[in-house]
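1. need coordinates for the below:
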Amino acid sequence: MLYGIFNRNREGISNLVVLFFLLFNASVALSQYKIMPLGNSITVGKGDPNSTPYVGYRYDLYHLLINDGWNFDFVGSQSDGNPNQFDPDHEGHSGWKAQDIDANINSWLNQSDPNIVLLHIGTNDVSSMEPNSETIAEIESIVNKIYTYNSSIAILLCKLVPRKEQPDNEHIINEELNNLIQQLYTTKKNDERYNIYLVDQFAAFKANDNWRTDYMVDNVHPSSAGYTVMANTFFNVLQGIGFPQFTLTVLVNPDGAGTVSVDPDKRKYIYQEQVTLTAIPSGNNQFSHWSGDIDVNSANPRSITMMRDRTIVANFINDDDEFVSVPNTPTGPSSGNTGEELSFLSGGSTSSKGNPVEYQFDWGDGGFSQWGASSRKYSYGGAGTYQVRARARSTVNNDAISSWSDPKSVTITGESAFVLTVWINPEGAGTVQVDPQKDSYDSGERVKLQAFPNNPGDEFLYWSGDITTNYNNPIYIYM
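-> Predicted coordinates:
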């Protein structure tokens, strides 16, 4: 049972402020995903007589990801393909077996630092009649080394494409190795520490009864159509691995008053990707301000960071219209007590016509001030955390009203009411569910806290702050 620490404020009212910090492995705070195609000649793309130079599944997969809005880079020490048509980098090595990949994987990881690895290996082991028990041990060693290098790397482990029937039963050995790969995947997935996904290339080929003629050029290498099947199978898994991607919707108000340049202009953006917005007026219009999922201001161009889906509005006004700029964020105390008179100050607004302006405050508790001066006083009747905003209007044309300013947060404490403040460290790495979620709590009230990582590969570490360091999740505290 954990208890917070009580602090006495200047009026003797007990006020509890508990700071809890979460530590996550923020593994996907990336500007670009680095994808390593890893394997043997099938990764290179050999066998396809219609492909010179070799591209294999990599060409089709590249364009599938581009069309889906991915921001990525194929990485590896090898390069096969026309760089004017796609990214040709990879880590495919013709003739190599699992033991060869295992011997070199650490060097390649340090060189390329991938976020995603596409692993298709074992074909040459079967051709060399290597015992499957040794091959699967080497594949597991590869997986373990990737995990040890960076536990957040998404490992896409493939079941091998099928082989045509051969007198020495290599096709049967191939299927037996696939069964072991399935078992390895299940073991690692159940471990929960491994960010691993199964890519069943074997089943994708076998779904076509004519796979031998439609998808293969020899006993082991796919045709161009076979490599397309591999690309689609990889793509389907990549879409579901959970890397956050966000959409940006940009609107113009009023319609036709201007346009917005978006750089880069993409269907989807990844976590913390930077985007620059530039508002371009048309006709007799001029840019006024941004609004929507963004702090309201008139900076142009404007850079934003994508950490969620966002809708942003570029607001324009006609030269003949009067425009009142957004006032400053109110300043004033960040805390107080019920019944205490608090002073807040805004200001900074101007009229495009040079007319005087007046201000109104939104106190965040459902109350609003009358229009008037830029400084006001207010007292709250109940405990809680409130958001104080201000807006301005022309005293000559009362219809010319600005948008609301960014809010000022103020926490009000009442008699026998305690406030719980929860912080995330690092910011954006996760969320905390507070049950019950309230502005203030009674003495002795029990509260449940549960941490949830935001991104694949992140993990909750511990709680800290005004409690003894605690590794349980969830935990219960008493106010």
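
2. could you use CA atoms for every contact and neighbour count after this?
-> Will do.

3. state the number of residues packed around Asn7.
-> 12 (other CA atoms under 10 Å).

4. against Asn337, how distant is it?
-> 14 Å (CA to CA, to the nearest Å).

5. gap between Val357 and Pro131?
-> For Val357, the distance to Pro131 equals 84 Å [CA to CA].

6. which of the two has more neighbours?
-> Each of Val357 and Pro131 has its neighbours counted (other CA under 10 Å); Val357 has more, 26 against 12.

7. I figured that one hits Ala392, correct?
-> Yes: using CA atoms under 8 Å, Val357 makes contact with Ala392 at a distance of 6.3 Å.

8. what's the neighbour count on Pro88?
-> 22.

9. surely it touches Val55?
-> Yes: with contacts counted by CA under 8 Å, Pro88 reaches Val55, the gap being 7.4 Å.

10. which strands or helices does the strand with the most length in the chain pack on?
-> With secondary structure taken from DSSP state E, the chain has its longest strand at strand 384-394. Here strand 384-394 touches strand 357-362, strand 408-413, going by 3 or more CA pairs under 8 Å, 6 or more residues apart in numbering; DSSP states H and E.

11. how about the ones you listed in JSON lines, adding distance to Thr148?
-> Shown next, in JSON lines, are the helices and strands packed on strand 384-394 (distance: least, CA to CA, whole Å):
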{"stretch": "strand 357-362", "distance to Thr148": "53"}
{"stretch": "strand 408-413", "distance to Thr148": "43"}
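
12. for the comparison step, fold the sequence that follows:
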Amino acid sequence: MNRTLVGLGPIRRLALAAVLTACLLSATGPARSESSPGATRVMLLGDSITGSPGCWRALLWQRLLDGGYGDVDFVGTLPPRNCGGLPHDGDHEGHSGYRATGIADRDQLPDWLAATDPDVVVMHLGTNDVWRHVPNDEVLDAFTTLVEQMRDHNPQVRVLVAQIIPMAPANCPGCARQVAALNAEIPGWARSMTTARSPVTVVDQWTGFDTATDTRDGVHPTPSGDRKIADRWYPPLAAALAGGA
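-> I've put the predicted structure just below:
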């Protein structure tokens, strides 16, 4: 027994032990969430826009709570990131620098799925593919591979796929045009992939997003950009949590 507790009565020992435990837990920083067994498991899948720090995830979590969707578990193999102290379930699958084509080619998603077992996947991928001038048809082929892997793991997975936010980095003058072209092809791709058991829902993250004010470098969102991203994800995610698409 801790020497601090020796000599104290049973009630005082229990009280002091509780205080010491709380202090130890607070010193470790934000912990991974523990949800109820029936919680809907949501994987937020993407690149640095999702994960570094991806503070739209915290805003989306708060919107879900405010909307009455408390029985949700954000899942991922990556740990929480600090978003100004805003409480949220920080587990995620936002891998900085990753391409959709790279994730598909390296067969990385199945391990992430096995570790997290999502019911819903919220996917914003393609930015790094465009940045590296990967042809759009190859990006969509990768999307197909990823959705098929999701269904191999869970035949009833619900998938939300972003028409990605605009990008205009200084070292990629053609990126803005390629993003627009990719986004134009995503709805047709999604229609070809959706099924009654596993709907694929397109979420427009592109319209109304201004790289001059909503990104800090032509790619990564500012707080105003994070707010727009969270606001666009919320309605379709709420519908998916309610069992629709």
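
13. Tyr269 of structure 1: which of the helices and strands packed on strand 384-394 of structure 1 is closest?
-> Among those, strand 408-413 comes nearest to Tyr269 of structure 1, with 30.0 Å by CA to CA.

14. that closest one aligns to what range in structure 2?
-> Per TM-score structural alignment, strand 408-413 of structure 1 has no counterpart in structure 2.

15. before we move on, the earlier item: overlap of the contact sets of Pro88 and Val55 of structure 1?
-> Shared contacts of Pro88 of structure 1 and Val55 (CA atoms under 8 Å, 6 or more residues apart in numbering): 80-81.

16. in structure 2, which residue is closest to the centre?
-> Centroid-nearest residue in structure 2, with CA atoms, centre = their mean: Leu44, separated by 2.0 Å.

17. pretty sure it is in a helix, no?
-> No: counting by DSSP: H, G, I helix; E, B strand; the rest coil, Leu44 of structure 2 is not part of a helix but strand.

18. which residue in structure 1 lines up with it?
-> By TM-score structural alignment, Leu44 of structure 2 lines up with Pro37.

19. correct me if wrong: its match contacts Leu118.
-> Yes: at 4.8 Å, Pro37 of structure 1 and Leu118 qualify as touching, with contact defined as CA under 8 Å.

20. quick check: Pro80 of structure 2 vs Leu60 of structure 2, distance?
-> From Pro80 of structure 2 over to Leu60 of structure 2 the distance is 14 Å, taken as CA to CA.

21. please disregard the earlier target; I meant Thr127 of structure 2.
-> Taken as CA to CA, the span from Thr127 of structure 2 to Leu60 of structure 2 is 21 Å.

22. more neighbours: these two, which one.
-> Higher neighbour count among Thr127 of structure 2 and Leu60: Thr127, with 26 against 21, using other CA under 10 Å.

23. quick one, what contacts the corresponding residue of structure 1 for that one?
-> Residue pairing (TM-score structural alignment): Thr127 of structure 2 is matched to Thr123 of structure 1. Thr123 of structure 1 makes contacts with 40, 97, 160, 174, 220, as judged by CA under 8 Å, 6+ apart.

24. which one of those is nearest Ser141 of structure 1?
-> For the contacts of Thr123 of structure 1, the nearest to Ser141 of structure 1 is Lys97 (13.0 Å; CA to CA).

25. from Ser152 of structure 1, how far off is that closest one?
-> 25 Å.

26. any idea what Asp89 of structure 1 aligns with in structure 2?
-> Match for Asp89 of structure 1 (TM-score structural alignment): Asp91.

27. how long is stretch 108-127 of structure 1 end to end?
-> So stretch 108-127 of structure 1: terminal residues 25 Å apart, CA to CA.

28. so who does Gly38 of structure 2 touch?
-> Asp71.

29. how much space between it and Val72 of structure 2?
-> 9 Å.

30. in structure 1, which spans are helices?
-> Per DSSP state H, structure 1 carries helices over the ranges 41-44, 56-67, 98-112, 123-127, 132-149, 170-191, 201-206, 211-214, 224-238.

31. can I get these in a markdown table including distance to Val250 of structure 1?
-> Putting those into a markdown table (distance: least, CA to CA, whole Å) gives the following:
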| stretch | distance to Val250 of structure 1 |
| --- | --- |
| helix 41-44 | 40 |
| helix 56-67 | 20 |
| helix 98-112 | 35 |
| helix 123-127 | 49 |
| helix 132-149 | 39 |
| helix 170-191 | 40 |
| helix 201-206 | 39 |
| helix 211-214 | 45 |
| helix 224-238 | 27 |
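
32. these: which one's closest to Phe361 of structure 1?
-> Checking the helices of structure 1 against Phe361 of structure 1 by CA to CA gives helix 56-67 as the closest, at 47.0 Å.

33. what lies in contact with the closest one?
-> With contact meaning CA under 8 Å, 6+ apart, helix 56-67 of structure 1 is reached by 37, 42-46, 48, 86-88, 224, 227-232, 234-235.

34. likewise stretch 179-195 of structure 2?
-> 127, 130, 136, 140, 144, 163-164, 166-167, 199-202, 206.

35. which one of these has the most neighbours?
-> Going by other CA under 10 Å, Met167 tops the contacts of stretch 179-195 of structure 2 with 29 neighbours.

36. now check structure 1 for the residue matching it.
-> Matched across to structure 1, Met167 of structure 2 falls on Arg163, judged by TM-score structural alignment.

37. that older thread, nearest to Asn15 of structure 1, out of the helices and strands packed on strand 384-394 of structure 1?
-> Asn15 of structure 1 sits nearest to strand 408-413 of all those, at 6.8 Å, using CA to CA.

38. can you list the helices and strands that that closest one packs against?
-> Counting by 3+ CA pairs under 8 Å, 6+ apart, strand 408-413 of structure 1 packs on strand 335-337, strand 384-394.
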